[in-house]
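Peer 1: All I have is the shape, not the residue letters:
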């Protein structure tokens, strides 16, 4: 469930665009030093408007801003705001499909690692089938090639087979399950996985074609019929990129809220904060299931998402993330 708070009475897109123009022309916003010192009135106004508008409303604001000022709102933000606040605000202001296309493209254009494939797995396994299709269309439009083409050119073959199956999938999106099929495919998965044939075509076929409700029932049947869960059997199969990727895929399908809680926690731990990962989760899930992520977080880590955001971020960046998580209004 969403944590985005939209007021009952929302100003018109024209009114919002005019207020944003005023804020983005304010001197404190355009100063890096002012940004580092935190929370000027201009930053607060940006958060108060954009942080409390849904995707449709943000699109209307962007279109009105372009119409009124012959200027792209995101370009203006990019030229006037600085640091992690700017990056998170721009990510939020994009259309959700364009946002994910851009995130996927960046992940594929950096030095390869399985961790960088997180965003692609999230798009394919923790989003609606319609959103996945929209992301693929946006990717082609923005980058003059398909997501699949870039995966083929960057990702090693064994991992590529699974990723291509996932991003090319057109799943049924209704809650329809077949219990006998789930039992049968649980046995198929058990045989293949315990044989350590993680890139077997049967695994890829099941994970990339069945609807998410069917797959969750299959994973439940796996747990009930065999000694371990599918996650445990994959983990017992050893280490390596394919094991890591497969575990990520299973978790995103079975318990997406736990996957995103884990990404947030990992972004906080260690030396320095991984702001890109932290922003990605909060921005991309605020309108989907951030409430579910917040609910499981204390059970796993004995603290709240708010605690960790407050402890590791500051200034306008902190206030913006807390606005999206519903912890600051």
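Peer 2: Done, it's in. Given the structure is predicted, the values throughout are model-derived calculations rather than measurements.
Peer 1: contacts and neighbour counts: CA atoms only from here.
Peer 2: Will do.
Peer 1: For residue 125, give me its contacts.
Peer 2: 166, 249, 252, 253 (CA atoms under 8 Å, 6 or more residues apart in numbering).
Peer 1: most neighbours, which of those?
Peer 2: Using other CA atoms under 10 Å as the neighbour test, these are led by residue 249, with 26 neighbours.
Peer 1: Secondary structure element for that residue, which one?
Peer 2: Per DSSP states H and E: residue 249 is located in helix 241-254.
Peer 1: Which of the contacts of residue 125 sits closest to residue 216?
Peer 2: residue 253 (7.3 Å; CA to CA).
Peer 1: Just give the nearest non-adjacent residue to that closest one, would you?
Peer 2: residue 125 (5.3 Å; CA to CA, 6 or more residues apart in numbering).
Peer 1: quick one on the thing from earlier: same list (the contacts of residue 125) but as TSV, adding distance to residue 8.
Peer 2: What follows is the contacts of residue 125, written out as TSV (distance: CA to CA, whole Å):
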residue	distance to residue 8
166	39
249	38
252	33
253	34
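Peer 1: what's the closest of the residues you listed to residue 260?
Peer 2: For the contacts of residue 125, the nearest to residue 260 is residue 252 (8.3 Å; CA to CA).
Peer 1: so what's that closest one up against?
Peer 2: 121, 122, 125, 126, 258, 259.
Peer 1: got another, please set it beside the one above:
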């Protein structure tokens, strides 16, 4: 369930654009007005605002926001203002393995297809061409049926295959020295330690089984310890605000920690998206 709160009467795209224009013109920027408008509009409404702004003022709203805002607040607002498919395509282009898994596994097949199309349009190459890991290529190139239909015979059969998988066989039948040598060969051949594969598989399973738990963990990790991982915090809240943030809040109820670890307009914007 989403957490976006929209006004009872939503202004027209033209009215919103006029208000945004006033917010970014003159001396200083009215950040509160930007939060008040964009933070309370859904993806369809934001697209109409972007298109109308371009028509009215012959400039990109994204470009204007980029020139007027700064820091983590700018990144969060711009990510939010993008079309969701374009936003995920840009995040995928950063080549963060966990982000690509999140996009591939925690969204609908229709959205993933839109992300692939947006990626090709934005970067003049396919998403598959930019992903070298075989597991990730499999995730983004497939189109999974999205209806709640389950074939129990397939489930039973494939659960058995998982249990009998080659990695289970190897780990349970080779001595520790053979396994260490295998791990070294894996790193030499594929460029990453094998425990990174384990971590990646865990993210895949979490994103499929319970996306809200995964993103609650992303938020928890982003604000724990010294300092804040603003990139992960922004990504988790912005990309899920229209999908399942209410469930994420249920999994991770300490929203007050988000308040304590952020400040200023950045904090106000994230809290607006959190409802």
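Peer 2: Yes, it's here. Predicted, not measured: the structure shown is a model, and the values here were computed from it.
Peer 1: Looking at the first structure, name the residue matched to residue 123 of the second structure.
Peer 2: Matched by TM-score structural alignment, residue 123 of the second structure corresponds to residue 143 in the first structure.
Peer 1: check contacts around that match.
Peer 2: Here residue 143 of the first structure is in contact with no residue (CA under 8 Å, 6+ apart).
Peer 1: what's the spacing between it and residue 284 of the first structure?
Peer 2: Residue 143 of the first structure sits 21 Å away from residue 284 of the first structure, going by CA to CA, to the nearest Å.
Peer 1: what comes up buried for the helix or strand residue 34 of the first structure falls within?
Peer 2: For residue 34 of the first structure, the host element (DSSP H and E) is helix 32-37. By 16 or more other CA atoms under 10 Å, the buried positions in helix 32-37 of the first structure come out as residue 35.
Peer 1: which residues in the second structure does stretch 66-85 of the first structure match up with?
Peer 2: With TM-score structural alignment as the criterion, stretch 66-85 of the first structure aligns to 54-73.
Peer 1: Provide the contact partners of the matching stretch at residue level.
Peer 2: 24, 29, 50, 53, 74, 77-78, 81-82, 230-231, 265-266, 269.
Peer 1: give me that answer again for 6 Å
Peer 2: Stretch 54-73 of the second structure has contacts (CA atoms under 6 Å, 6 or more residues apart in numbering) with 50, 266.
Peer 1: tell me which residues of that stretch are tucked away?
Peer 2: For stretch 54-73 of the second structure, a neighbour-count test (16+ other CA under 10 Å) marks 61, 62, 65, 69, 72, 73 as buried.
Peer 1: cool, stretch 185-204 of the first structure as well?
Peer 2: 185, 186, 187, 189, 190, 192, 193, 196, 198, 199, 203, 204.
Peer 1: what's the nearest residue to the first one if we skip its chain neighbours?
Peer 2: This means residue 185 of the first structure. In this structure, residue 185 of the first structure finds its nearest non-sequential neighbour in residue 218, 6.7 Å apart by CA to CA, 6+ apart.
Peer 1: returning to what we had before: give the aligned range of the helix holding residue 34 of the first structure in the second structure.
Peer 2: The aligned range for helix 32-37 of the first structure in the second structure is empty, by TM-score structural alignment.
Peer 1: so how far is the next helix or strand after that helix from its chain's centroid?
Peer 2: Counting by DSSP H and E, the next helix or strand C-terminal to helix 32-37 of the first structure is helix 41-50. Relative to its chain's centre, helix 41-50 of the first structure lies at 23 Å (CA atoms, centre = their mean, to the nearest Å).
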